[in-house]
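> Just a sequence and a predicted model for now, questions to come.
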Amino acid sequence: MSRFSFTLSARSGRARTGVISAPRGEIRTPAFMPVGTAATVKAMLPESVRATGADILLGNTYHLMLRPGAERVARLGGLHRFMNWERPILTDSGGFQVMSLADLRKLTERGVTFRSHIDGSKHELTPERSMEIQRLLGSDIVMAFDECPALPADRDRIAESMRLSMCWAERSRDAFGDRPGHALFGIMQGGLERDLREESAEALRAIGFEGYAIGGLAVGEGQEAMFGCLDYAPELLPEDRPRYLMGVGKPDDIVGAVKRGVDMMDCVLPTRSGRTGQAWTRGGQVNLKNARHADDTRPLDAQCGCPACRGYSRAYLHHVVRAGEMIAGMLLTWHNLHYYQKLMSGMRAAIAEDRFAEWEAGFHAARAEGDIEPL
């Protein structure tokens, strides 16, 4: 089996473009990974997700271990076969979801015990168990098990959490073992404290990973604080490995992250927005619930080639959103994922031609103009 590798092909400022090569296919960076929490990108067929331009999906260890169960997925041929997606899959470690169960969990140096939000059953997640679950799922990129405190938190809590995560990163590396063609990513923590981020990066580099994630951001600190951290955090990680910013984000978050040297991102926003009548366009966010669209025969975005924009009017989209029809979530999710992938391909092309600053200025100018005027 061919091995996992990363090749950088161009830079424009600190923005980078390249290719992650894995046995199941190439991932063009910067890459946006649609979130397929429970082995499905909600409201989308896998071939439709691929048609938007996605090279890789994200699956959720916590949700899949509870239902249908990692052992069952393995018996059924692994996650790729189970969900009919033959390209690369990244699985998160479960740490972030467990963090959000503060009232249902108990944290120790060994790991986390928690009660399922589905049926109250008791489970334990440790670095070793997280590696086992992700191996059973068969994901191509595996995330080290970490603990992520919600911000704001005091410095002592952030430092304690980061050091526990670094201990778990080493245990994750040991438990992952030798799996040619699969990659293990370590996760940098440290909140908004630069010296803690530096300590975390140093610990991760000493352990050695195929890629590195920046964790503990987009958890309530706000964009300005996040960008302040990203002004230095990516540079603390190895130049020749992918850098993954977890759980980000809105389009302007993504552009700002790429500008600062990030290669990979994921977020539920485009899919979740699509199911609640929200569309992302060149002019910003559009709420299809608004009455202004009720008689509008124009497409959502005349320059967009997705099915929602090619075949349907704003009036129709408004109608199916207000009526609660399933097709509303399907069309708007497809549109949003298409928009996000066009955003990524636009940035890749601009970086390759060393005109990222010019492209970014155009991106912000279009958003400043806002949506088209009502009829």
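Received it, and whenever you're ready, just let me know what you need. None of the values given here were measured: they were computed from a predicted structure.
> C-alpha from now on. contacts and neighbour counts both.
Will do.
> and residue 289, helix, strand or coil?
With DSSP: H, G, I helix; E, B strand; the rest coil as the basis, residue 289 sits in coil.
> Leaving out sequence neighbours, find the closest residue to it.
residue 318 (5.7 Å; CA to CA, 6 or more residues apart in numbering).
> close enough to count as contact, the one you found and residue 286?
No. At 10.8 Å, residue 318 does not count as touching residue 286 under the criterion of CA atoms under 8 Å.
> Who has more neighbours out of those two?
Neighbour totals were compared for residue 318 and residue 286, and residue 318 leads with 23 against 16 (other CA atoms under 10 Å).
> ok, structure two:
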Amino acid sequence: MAAPAAGPVPPVPVLRIVAECGRSRARAGELRLPHGSVPCPVFMPVGTRGTAKGLTAAQLAALGCRICLGNTFHLGTRPVSGTGGLRGALGLTLSRPCPELPNPGGDRSCRGFPAGFRRSPRRYRGVTGGSRSVPGLGGPQIWGGAMTQRDVPGFAIGGLSGGEAKAQFWRTVKLSTEQLPRDKPRYLMGVGYATDLVVCVALGCDMFDCVFPTRTARFGSALVPWGSLQLKNQQFAKDFRPIDADCGCPTCQRYSRAYLHALLRSNTAALHLLTLHNIAYQMKLMGSIRDSIVQQRFPEFVREFMDTMYGGRGGPPAWAREALESVGITLA
């Protein structure tokens, strides 16, 4: 008798959840992608044309970066000549087989849309379905229904980095994560400020991207746990300390604030060195967040982060307090 035909093998889920916070919605996981695994929560440096501006792929890898964000539109309109289209352009600019998330670079409305976690770029559109208003937000719509029923690798939340009020920002993120399935990654587009990252991990997001750390570096600003340093300012002219004594990045290990201050006035190498530091800061922050979730001490981490960031400035902003309290984390 012939053996019964084997049925289709179900695909391996993209997200493997490793640990969840016992109080908030924060979770630590692993993205299982065709070109390697990526621990999350994760911040993805923006490499519009395949790599972060001012850094090489090797430098990104050395900083612990496991995934970059590319822009499908830009790669499509300006592909590298002779590389076989978009896929070849990504492979050439990255120079290594690592995951690359292609961003459609289009719709950033307040609705999720499927994100394809592949190196071959694809353009996606928002998927509309049943909707409901966000309570107290005066009518913004979250598209649910058909969207969450689609068999897609993960979901993106867009339209929340355009200057809207923070009270709307966190409530919309929270409502979105409450509707999205637990077993698929949640990518919050265009969010990269440190406080926003910590709060939105608590609200249940897994993936983030933003030009902020690289763009602010090109304006002479270095990210630190207590905010930022504008190294163009004269106060740093004779400051021979590193940007951050606790940072292990090549910039902090070799150069002083005074040196970078002087370099910023005459040499674009300073922008490269600050970009290196700022990406290292983001990678370290996300690694610390993930470790605290795995170790079941995420609420304590959040309190320590907020105390360091805002201890000398009157305490965390009200919106952050409200957002964290909504998921069970109270700040002293």
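Ah, there it is. Keep in mind that what you see is a predicted model, and the values were worked out from it rather than measured.
> rewinding a little: host element of the residue in structure 2 that the residue nearest to residue 289 of structure 1 lines up against?
Superposed on structure 2 with TM-score structural alignment, residue 318 of structure 1 falls opposite residue 261. Using DSSP states H and E, residue 261 of structure 2 falls within helix 257-264.
> Skip the chain neighbours and tell me the closest residue to the residue opposite residue 340 of structure 1 in structure 2 once aligned.
When structure 2 is aligned by TM-score structural alignment, residue 340 of structure 1 is paired with residue 282. Nearest non-adjacent residue to residue 282 of structure 2, counting by CA to CA, 6+ apart: residue 43, 7.0 Å away.
> Can you classify the one you found by secondary structure?
strand.
> OK, contacts around the equivalent of it over in structure 1?
Using TM-score structural alignment, the partner of residue 43 of structure 2 in structure 1 is residue 32. By CA atoms under 8 Å, 6 or more residues apart in numbering, residue 32 of structure 1 lies in contact with 54, 264, 265, 266, 340, 341, 344.
> Quick check, the fifth one in contact with residue 250.
Translated: residue 340 of structure 1. No. Look at residue 340 of structure 1 against residue 250 with CA under 8 Å: they stay out of range, at 9.4 Å.
> the more surrounded of these two?
A direct count of neighbours by other CA under 10 Å for residue 340 of structure 1 and residue 250 places residue 340 higher, at 25 against 18.
> so the more buried one sits in a strand?
No. Assignment of residue 340 of structure 1 by three-state DSSP gives helix, placing it outside any strand.
> Skipping its backbone neighbours, what lies nearest residue 115 of structure 1 in space?
Taking CA to CA, 6+ apart, and ignoring the residues beside it in sequence, residue 115 of structure 1 has residue 122 as its nearest neighbour in space, at 4.5 Å.
> Run a quick neighbour tally on the one you found.
By the criterion of other CA under 10 Å, residue 122 of structure 1 has 12 neighbours.
> got the residue ranges for the strands in structure 2?
15-20, 27-33, 36-40, 42-45, 68-71, 100-103, 112-114, 131-133, 141-143, 155-157, 186-188, 207-210, 221-224, 227-230 (DSSP state E).
> residues in structure 1 matched by the longest one, start to end?
Spelled out, it's strand 27-33 of structure 2. Mapping strand 27-33 of structure 2 onto structure 1 (TM-score structural alignment) gives residues 16-22.
> Report the mean deviation for the matching stretch after fitting onto structure 2.
Once fitted to structure 2, stretch 16-22 of structure 1 is off its aligned match by 0.6 Å on average (mean CA distance after the TM-score superposition for structure 1).
> any idea how far residue 57 of structure 2 is from the residue nearest the centre of structure 2?
Nearest to the mean C-alpha position of structure 2, by CA atoms, centre = their mean, lies residue 208 at 2.2 Å. According to CA to CA, to the nearest Å, residue 208 of structure 2 and residue 57 of structure 2 sit 19 Å apart.
> what does residue 293 of structure 2 give?
29 Å.
> Comparing those two, which residue is more hemmed in?
Ranked by neighbour count (other CA under 10 Å), residue 293 of structure 2 and residue 57 place residue 293 first, with 26 against 18.
> what's the closest non-adjacent residue to that one?
residue 21 (5.7 Å).
> So the one you found is in contact with residue 295, correct?
No. Between residue 21 of structure 2 and residue 295 there is no contact under CA under 8 Å: 9.1 Å.
> and those two? which has more neighbours close in?
residue 21 (19 against 11).
> gap between the match of strand 27-33 of structure 2 and the chain center?
Stretch 16-22 of structure 1 sits 16 Å away from the centroid of its parent chain (CA atoms, centre = their mean, to the nearest Å).
> Kindly report the same for stretch 162-171 of structure 2.
Distance, centroid of stretch 162-171 of structure 2 to centroid of chain: 17 Å (CA atoms, centre = their mean).
> what stretch of structure 1 lies opposite it in the alignment?
Counting by TM-score structural alignment, stretch 162-171 of structure 2 sits on residues 219-228 of structure 1.
> what about the matching stretch, how long is it end to end?
End-to-end span of stretch 219-228 of structure 1 (CA to CA): 14 Å.
> Check which residues of it are buried.
By 16 or more other CA atoms under 10 Å, the buried positions in stretch 219-228 of structure 1 come out as 219, 223, 226, 227.
> In contact with the second one: list those residues for me.
Pointing back at residue 223 of structure 1 there. residue 253.
> Would you mind measuring from it to residue 253 of structure 1?
Residue 223 of structure 1 is 7 Å from residue 253 of structure 1, by CA to CA.
> what lines up against residue 43 of structure 1 once you look at structure 2?
Residue 43 of structure 1 maps onto residue 54 in structure 2, with residues paired by TM-score structural alignment.
> Under the alignment, what does residue 258 of structure 1 map to in structure 2?
Checking TM-score structural alignment: residue 258 of structure 1 goes with residue 201.
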